[in-house]
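Participant: build me a model from this:
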Amino acid sequence: MAKPRAPKSRPPAKTPQGLPDKETLLAYIREHGESDRADLARAFGLKGAERRALREMLRELEGQGGLSRRGRKGFAEPGALPEVGVVDVVERDPDGDLLVRLTKGEDAPLVVLAPSRKAEAGQAPGLGDRLLVRFERLEGGEYEARLIKRLGQSAHRLLGVIRKARREIRVEPVDRRSKDTLVLDPSEAAELKDGDLVLAQMSGPAARYGPHRGKLLEVVGREDEPRAASLIAIHAHGIPTGFSPAAEAEAEAAEPPTLKGREDLREVPFITIDPADARDHDDAVYAEPDTDEKNPGGWIAWVAIADVAAYVRPGSALDREARDKGNSVYFPDRVEPMLPERLSNGLCSLREGENRACLAVRMVFGKDGRKRSHRFVRGLMRSAAKLSYEQAQAAIEGQTDGKTMGLLDPILKPLWEAYDCLKTGRDARSPLAIESLERKIHIDEMGRIASIIPRSSLEAHRLIEEFMIQANVCAAETLEQKKIPLIYRVHDEPSFEKLQALVDFLATLEIPWSKGEAPRTERFNKLLGETRGTPHAEIVNEVVLRTQMQAHYSSENIGHYGLNLAKYAHFTSPIRRYADLIVHRALITALKLGDDGLTERDVATMKETAELITMAERRAMAAERDATDRYIAAFLADRVGAEFDGKITGVTRFGLFVRLAETGADGLVPVSSLGGEYFVHDDRTHALVGERTGARWPLGMAVRVRLREATPLTGGLLFEMLSEPAPADRSMPAPRLGMRARGDRRPGPGGKGPGGAHRPGKPGRPKNIRNGRKRGGPRK
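Facilitator: Below you'll find the predicted structure:
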């Protein structure tokens, strides 16, 4: 097969460096489409004060109508559409065609949704559906949208629980953010029982008052089932489940690997180190000292990865469904896998003592931890042992068992010595050292929560992580060198706005950070190191984490800020991530390791695939988080009235979010329950501040709360504050005015201060406020 190349395109003109004038800035955005401030600052090489000037210029252009918003951060020419975008189906024209509109971009035009091609056809979209589409410009300048994929459930569909009353049958939403309730026709809901979980759809025009009429679509389970939390999350987020008969048949037809076309690696004593309950093992490691006299003190590190590309061929049913799923989704009680069990837990799992196809990389490191060379091999391996993280760690610490005793000297000790070498290089690179406190939920055989405990962080975890990072770097470097298109894992540096928010918050803790200081990873690590072991350690870690951008997949490389790497791609988990499978195919093509590498379609749709799998990853994260919240709420439901220690981890104008020390559960303390005065949200210092006394509820404050409500169906927790607020701090800057004052900037009584925002033209106290007490505060 000829080596596929990226589609030809005219190289963009070199962008001039320095702060552009308005015409140059508009021309750049017109040529490149939707851009955010970070994109523009990077393109023009702007730093510090120039970035602030760019922000002001964008605001001016937006105010003059020269630019339009695209979401929170993006800008585009008014009416412009991106190549690929997320849309809502909002109307049907007189000819019956569906009209869609970008979800981000109020000025975006209505666009006709073109009929799906047969290969893409599935359940037809309808009004209220959210879709991923490709925009194509037609002759005459108009656009049409081509369906790529449906995203989650329709906006007019509702996952809810049946509540039967004497006169009506209602569907109450399981999403605590939703206020929609549907009423079903008694004739079609006669067989339903109170507590049934159902999928329903709004039918007919929306009611002006009261709940909407609904139509029953599907009964998906019961709210009192022990495993209902995962079931709700799967349906609420539209997680694809199961596999088609064609995909299952392809998986069942797969055969064990042979040596044909492979290098024999079965004498290399690879081992797998995974969580104790892991069923799929897609990576194995081995290390030994380098005997080359030119590399004294150096190490050879091997990473072998399951050769999923040998079984999931481009264009197959397995491939189409893996791309649609994007990744495996992990819940406390189950896994929704990207590949059928025959592959994910069978032929693609590097089982102990069984021959397995692999794509391995042999890396050579110097004594200083820097990689000197690497080589990829398509091989046949046999895992020498399957260990858990805890087993491997215990053995290194001198507590061997019957299995690890014979592995300690020949395999485990060299692995740890090689890791010490790699760690030297890692420390020199200084990736972000944010500590993530995770909780592990243990489910018993009945599907109930047995315990919630902190997830251990062992050196064994860090060893495997560093080996995988180095293998991922090798994959990206090889593909760039061979000029083969690939999907990168990218991570941008923090935005100017997020950095400003961090600086403002650190000032409240009297921690210095110069506003003009570059956001280098070393600087963040210095901050984390200085606060480690102090009362502020946990909240500073949390705020630094929130300052970071989200990593995502892209066909264009901007580097990985968090890891401080110029080239990075996901290669090490093809059983559970589609991105890794694409990288495997690219390596097979680049190194001529077989005829099952990248296809021309893979190359042509690389950007689209990166968008899809990024959205699939976001969808999986949201579903996993929602399921965890519901399980924790169920675990705490019988402890309503109990008191807990926690910390304020979120401050909003409607209340405080508190995280419990015992379980890591998050819940809300409504602002209306905080006492007898009106509290203003000061977004600069991340605190609620009493208007009358100046008493403060700041981010990071340790508090004691009482659990008032736990709702397993929605995952909601409601707390009552037992602690007293911190006293007024006169050294703090005056709080920024809350929502009440921002709506009306006219002088108040005597010309001093703003008037009441809720009663334009009438100075004084806002409506519903009397004697410093707010009445009718927000209800859950």
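Participant: switch to C-alpha atoms for all contacts and neighbour counts from now on
Facilitator: Fine.
Participant: A helix includes Pro574, no?
Facilitator: No: secondary structure assignment places Pro574 outside any helix; it is coil (DSSP: H, G, I helix; E, B strand; the rest coil).
Participant: would you map the strands across the stretch 251-400 of the chain?
Facilitator: Defined through DSSP state E, counting those that start in this stretch, the strands belonging to the stretch 251-400 of the chain, from first to last, are 263-264, 271-274, 283-289, 299-306, 329-330, 335-336, 355-365, 371-382, 385-388.
Participant: do the stretch 601-750 of the chain as well
Facilitator: So, for the stretch 601-750 of the chain - with DSSP E, counting those that start in this stretch - the strands run 643-652, 655-660, 666-670, 679-682, 687-690, 696-698, 702-711, 716-721.
Participant: on that earlier part again, which of the strands of the stretch 251-400 of the chain sits most buried?
Facilitator: Mean neighbour counts were taken over the strands of the stretch 251-400 of the chain using mean count of other Cα atoms under 10 Å, and the top value, a mean of 26, falls to strand 299-306.
Participant: the strands of the stretch 601-750 of the chain: which one's closest to Thr258?
Facilitator: Proximity to Thr258 (Cα to Cα) singles out strand 666-670 among those, at 51.1 Å.
Participant: list the contacts of Ala620.
Facilitator: The neighbourhood of Ala620, defined by Cα atoms under 8 Å, 6 or more residues apart in numbering, consists of His237, Ile239, Asn327, Ser328, Val329.
Participant: which residues are in contact with the residue nearest to Arg362 when sequence neighbours are not counted?
Facilitator: Distances taken as Cα to Cα, 6 or more residues apart in numbering put Trp302 closest to Arg362, at 4.7 Å, once the chain neighbours are dropped. With contact taken as Cα under 8 Å, 6+ apart, Trp302 is in contact with Val285, Tyr286, Ala287, Ala360, Val361, Arg362, Met363.
Participant: following up with a second sequence; could you model it the same way so I can compare the two?
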Amino acid sequence: MPKAPTDKNANKNKGKRAQLPTPEQVAEWIRENPAQSGKREIARAFGLKGQNKIALKAVLKELEASGVVNKRGKRFAEPGQLPPTTVLDVVERDREGGLIARPIQWDVEVDGPAPAVSIVNHRNSKAPTAGIGDRVLAKISGNPTLGFRGRVIKRLERNVGAVLGVFRAFKEPEGGIVGRIEPTDRKVNEMLVYEQNTGGAENGDLVEVSVVGRNTQGLKQAKIDKVIGDLASEKAVSLIALHQHNIPTEFPEAAIKEADAAGDADMNKRADWRDLPLITIDPADAKDHDDAIYAIADDEPTNEGGFIVTVAIADVSYYVRPGTALDREALTRGNSVYFPDRVVPMLPERISNDLCSLKEDVDRPAMAVRMTFAQDGRKLRHTFHRIMMKSHARLAYQEAQAAIDGDPAPRAEPWLEPVLRPLWAAYEVLKRGRDYRKPLELDLPERKIVLTEDGQVDRVIVPPRLDAHKLVEEFMIQANVAAAETLEKRKQALIYRVHEQPSMSKIESLRDFLRTLSIPLAKGDQVKAETFNGILSGVEGTPHSELVSTVVLRSQSQAVYSPNNQGHFGLNLKKYAHFTSPIRRYADLIVHRALVSTLNLGAGGITLADEERLEQIAEMISDTERRAMMAERQTIDRLIAHHLQNKIGAQFSARINGVTRAGLFVTLDDTGADGFVPISKLGDEYFIYDEVTHRVQGDVTGGIYQMGDRVEVELVEAAPVAGSLRFDMITEPREGDGLPRSKRSRSGSPSGRPQRQRRSNRFGGRK
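Facilitator: Have a look, this model is predicted:
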């Protein structure tokens, strides 16, 4: 029986009549020589010719059929094996902070989840280093059993899809080159466009392009794939934000393939709740429906006046399993991103808008929590269930509210007595518990941009805050609390939604500010959410109301995700996790998986690997949440800047929402747009900045501009692509109010010539 030849003596078999190797020998050769695993290389290694080469084909088919090797293109490989040199995406860090990458080409159906590759960065080596988000060519060592390690050979230019830019046509084309692409991302170099690659674009068009090569000077050549059109359109503006923040818009082929292959859920370990009249209440334009609710009076004699509330949430964990392409892409995105006329979903539409959307009169798998509340709003108990449900009605907030208020609501009226009235009665009970809990009560109206059909800003509105909104919100909060309590009680690792108490430095700054208004603030750890509520209610209706509300808001910490429970200060809750939106938030998917595992509810539970990297996952999704918020805000800024660019010289009512040494930030009343007034535009006198009282004060007249003040401003400049506005101040400063100037005010102000002569360089800055 011939011994499997090594790479060094493979050529010795040339010219000799060799015996056909056994399947075991062929498998050993493939395992030890992954770089030379094609049929031709294997035949050459064993010295096979003629009929033996045909017989080798049968051996390879036998090995493939038995699962000993897998065929990838023209090569064969051990299952789970990586080629010695491959392209990787660096996606995360392990518990020790080391970089983890995964191959960009991997067949999940054949080889299972893509393997993790530990990236080796040598500090003293000339080899390039890598970071999260990089695409690299790497030398691979190791195996599926012991794990893989990758040494970076070179960083690659990552093809994240189309490049966005503005087409600048040349007046005089030369050598077939008719223009260039000016990318919206400053990190991307300009590209040349040849006549055959213009795609019908005209000078100044916003376009999507792909790189098709380089010219003789090494400059990249671009092909215009899509003309976006008018920069003022919402579609173009949102694309700028997506590219700027590297938010993926296209799903990998493997993820789409998994989503398309998904089918209806089975009844394994599911309770049949299809007869329970659960309903969805969502925005009128919602495309996915991930939560349904129902309530009924508790008939237990010991709980008179109490209610049983049921919240059912789409069972995303059944479809998106750990380690799959869908799961990796969902983690990369972290959450869905919402623009005025575009949604970039966390999951493909087959999952988010179809299989996991709780559509009316359609069977859908769900995770449900049934909660029993006492008459005073205390939660007595709760249980979780994996169910099959059917939404009995799809209502908009306005429809549900209209039915309750006795206004015409044809779609909602049939459900008024059997479902809606019990829901509102249960909400009255839950409100008692909320009032006892005393969460932070900040009135933060949310503006909504209404667009025309061609993507232009039509108007900006503040939708009314209905009881229907508050009802659904409170039901979701209670479901989130129940999830955190269940998992913590069972000592199951999870990701909490954490909102820490304001830092001591912010509390001290707030205390200094409130002291100027003769408002006391408790010392040290005594500060609670209800403390702020008392301050806000105390200034309600006074000239300082908006100022105090703004300063209190800015003293709060940023909510984040964490595997360590630190409570939720704003909601005044000791345990809180996100459970109610797994279609659009990865944190909720992790909580669902944790519940499936700890309650033994079937397939799709959390894995040990995920449990071990919860801290890293929490950090990643906290980052993607901030990224989404920034992209959404910047898109709105750009839209409104486009909307106002033809109104230079117009005057607007505004409120000062920020004060700095360089000038004032203002928010327009009608659109909510933010802009900047340089301090040089406030007057001829010298204005002194007071950090504690959030104001500037003239050193001659004593006139004051302070955060929260109502003012009139004139628009003098709009930069639509940057989304920035600059104003001149029209309103004269108000008279000094006799409040003490803080000790820090003079030390923070510049000295020398009058402030009028100091031109600000902060145009377009944001608070």
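Participant: returning to that earlier point: closest one of the contacts of Trp302 of the first structure to Asn557 of the first structure?
Facilitator: Scanning the contacts of Trp302 of the first structure for proximity to Asn557 of the first structure, where the rule is Cα to Cα, the winner is Val361, at 22.1 Å.
Participant: Ala610 of the first structure and Val133 of the first structure, how far apart?
Facilitator: Applying Cα to Cα, to the nearest Å, one obtains 14 Å for the distance of Ala610 of the first structure from Val133 of the first structure.
Participant: try Ala254 of the first structure
Facilitator: When Ala254 of the first structure is compared with Val133 of the first structure (using Cα to Cα), they lie 34 Å apart.
Participant: tell me the contacts of Glu144 of the first structure?
Facilitator: Under the criterion of Cα under 8 Å, 6+ apart, the contact partners of Glu144 of the first structure comprise Val111, Val112, Leu113, Ala114, Phe135, Glu136, Arg137, Leu138.
Participant: Glu530 of the second structure too?
Facilitator: Applying Cα under 8 Å, 6+ apart to Glu530 of the second structure gives the contacts Lys438, Pro439, Leu440.
Participant: can I get those residues in JSON lines including secondary structure?
Facilitator: As requested, the contacts of Glu530 of the second structure are arranged in JSON lines below (three-state DSSP):
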{"residue": "Lys438", "secondary structure": "coil"}
{"residue": "Pro439", "secondary structure": "coil"}
{"residue": "Leu440", "secondary structure": "coil"}
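Participant: Throw these into JSON lines and include distance to Gln697 of the second structure and neighbour count, thanks.
Facilitator: Formatted as JSON lines, the entries for the contacts of Glu530 of the second structure read as follows, by distance: Cα to Cα, whole Å; neighbours: other Cα atoms under 10 Å:
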{"residue": "Lys438", "distance to Gln697 of the second structure": "37", "neighbour count": "18"}
{"residue": "Pro439", "distance to Gln697 of the second structure": "36", "neighbour count": "20"}
{"residue": "Leu440", "distance to Gln697 of the second structure": "32", "neighbour count": "19"}
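Participant: for Ala76 of the first structure, state which of the contacts of Glu144 of the first structure is nearest.
Facilitator: Checking the contacts of Glu144 of the first structure against Ala76 of the first structure by Cα to Cα gives Phe135 as the nearest, at 15.0 Å.
Participant: wait, that closest one touches Val100, no?
Facilitator: No: contact between Phe135 of the first structure and Val100 fails when scored by Cα atoms under 8 Å: they sit 10.8 Å apart.
Participant: counterpart of the residue nearest to Arg362 of the first structure over in the second structure?
Facilitator: Under the alignment defined by TM-score structural alignment, Trp302 of the first structure is paired with Thr310 of the second structure.
Participant: same deal with Ile411 of the first structure?
Facilitator: Counting by TM-score structural alignment, the partner of Ile411 of the first structure is Val419.
Participant: if I look at its match, how far off is Ser537 of the second structure?
Facilitator: Val419 of the second structure sits 35 Å away from Ser537 of the second structure, taking Cα to Cα as the criterion.
Participant: would you map the strands across the stretch 451-600 of the second structure?
Facilitator: Remark: strands assigned in the stretch 451-600 of the second structure by DSSP E, counting those that start in this stretch are 457-461, 496-498, 560-562.
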